[in-house]
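> please find the sequence and the predicted model below.
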Amino acid sequence: MLLPFNFQNDTYLVLDFSATNPDLATLDLTDTSVFTKYVFEKLKAAGVRVGVGGYNEHRVIYRRSAHFNTDEDPREIHLGIDFWAEAGTPVFAPLAGIVHSFRDNANFGDYGPTIILEHQDNVAQKPHYSLYGHLTRTSLEGLYEGKSFKKGEKLGEIGPYPENGDWPPHLHFQRMTDMLGLKGDFPGVCSLRDRAKFLTICPNPNDWLGIEGLP
């Protein structure tokens, strides 16, 4: 269990943040309150508590932040799954693991408070990793590298904006097979040029979760 939702029985909404969504052209996405209102009105209209999606999605929403557009090769390919839900929603470890690293990535449009777990892969005989972004700052309290978490144990909570990197409340969940020497952070979005490389390093998180109906 990653979140307190039963994705086998509870209805959820797949949210599209690519250029194929005409709504996005009419919104000022740099205004987080406007962005948040849009997300949660969509959930309310659908009668659901959580929106899901985004793996390998070519998104336009990152154009709101210079954090993703610092050169001529902007990062717009999303490498994780987002779970859009109310701030304060608890987040649980989907597998047993230890804390690899953690950090408050506090740039506008960044992850905000972030936890990265390391898991043992007995088949590959090497560790793999999972990232949890946009948490509350209190989620980082009491953490230390090497701290263990059991499967299903609470990691933290989905954070409010601007504490969460200034996004509508959601969890960014991502898998990595290689940390590339990084700690407390890992690209959650890549450029079109680097898409194939990063999709190899960051396999679909839904392989762990098994949520039916995700693109």
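That came through, no problem.
> rest of the way, CA atoms for contacts and neighbours
Will do.
> hey, where'd the helices end up in this protein?
Here the chain has its helices, by DSSP state H, at 32-46, 195-201, 206-209.
> between those, which gets nearest to N105?
Nearest to N105 among the helices of the chain is helix 32-46; the distance by CA to CA comes to 17.2 Å.
> I'd assumed T136 was in contact with G165.
No - with contact defined as CA atoms under 8 Å, G165 does not count as touching T136 (10.0 Å).
> L117 contacts I98, doesn't it?
Yes - between L117 and I98 there is a contact under CA under 8 Å: 5.4 Å.
> could I get the helices of the chain as a markdown table with distance to G184?
Listed next are those as a markdown table, based on distance: least, CA to CA, whole Å:
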| stretch | distance to G184 |
| --- | --- |
| helix 32-46 | 24 |
| helix 195-201 | 17 |
| helix 206-209 | 22 |
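> as CSV, these with distance to F102 and mean neighbour count would be great.
Formatted as CSV, the helices of the chain follow (distance: least, CA to CA, whole Å; neighbours: other CA atoms under 10 Å):
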stretch, distance to F102, mean neighbour count
helix 32-46, 24, 15
helix 195-201, 20, 16
helix 206-209, 22, 12
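> check it against this one:
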Amino acid sequence: MLKHQNKSGCFYTLYGHLSKFSLKNNHVGKKIKQGQVFCWLGEAHENGGYIPHLYFQLMNDFDESLNDYPRVCSLSKLLAFQKNCLNPDFF
């Protein structure tokens, strides 16, 4: 999960299905420079047997006390989920 901040505010990006090696040199608060490689796709044995791929999600807000952000939700939480998750077409 990365926090992106500029003069007008911030948003968050979530990167899923990465290699465990990606965690080795990353930590909360680490600064990532534009263009810097900071993660790698996980192999099938790290992704429940799925071929290597990236799960990418954009969000307005993230409860930083959590360790993850749900990628699916119940119907009762759908409106809040849709309001918080950004459309990547905007970017």
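Yep, it's here. Just so you know, these numbers come straight off a predicted model, no measurement behind them.
> what's the TM between chain one and chain two?
Superposed pair, TM-score by TM-score structural alignment, normalised by the length of the second structure: 0.84. Supporting alignment: 91 aligned residues with a CA RMSD of 1.7 Å.
> picking that back up, what do G165 and T136 of the first structure both touch?
P113 (CA atoms under 8 Å, 6 or more residues apart in numbering).
> tell me where the first structure has strands.
13-14, 51-53, 75-78, 81-84, 90-92, 97-105, 112-121, 126-133, 148-149, 154-157, 170-176, 189-191 (DSSP state E).
> distance to T200 of the first structure and mean neighbour count for those - can I get that in a markdown table?
Shown next, in a markdown table, are the strands of the first structure (distance: least, CA to CA, whole Å; neighbours: other CA under 10 Å):
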| stretch | distance to T200 of the first structure | mean neighbour count |
| --- | --- | --- |
| strand 13-14 | 24 | 18 |
| strand 51-53 | 19 | 21 |
| strand 75-78 | 13 | 25 |
| strand 81-84 | 15 | 23 |
| strand 90-92 | 25 | 20 |
| strand 97-105 | 21 | 20 |
| strand 112-121 | 16 | 23 |
| strand 126-133 | 13 | 21 |
| strand 148-149 | 26 | 18 |
| strand 154-157 | 26 | 21 |
| strand 170-176 | 9 | 25 |
| strand 189-191 | 12 | 21 |
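> so for N204 of the first structure, which of the ones you listed sits nearest?
strand 170-176 (7.1 Å).
> residue contacts, I201 of the first structure?
I201 of the first structure is in contact with 176-178, counting by CA under 8 Å, 6+ apart.
> quick check: the aligned residue for it in the second structure?
Using TM-score structural alignment as the criterion, I201 of the first structure maps onto N84 of the second structure.
> how far away is its match from Y50 of the second structure?
28 Å (CA to CA, to the nearest Å).
> contact partners for the counterpart of W167 of the first structure in the second structure?
Correspondence of W167 of the first structure to the second structure, assessed by TM-score structural alignment: Y50. Contact analysis of Y50 of the second structure by CA under 8 Å, 6+ apart lists 43-44.
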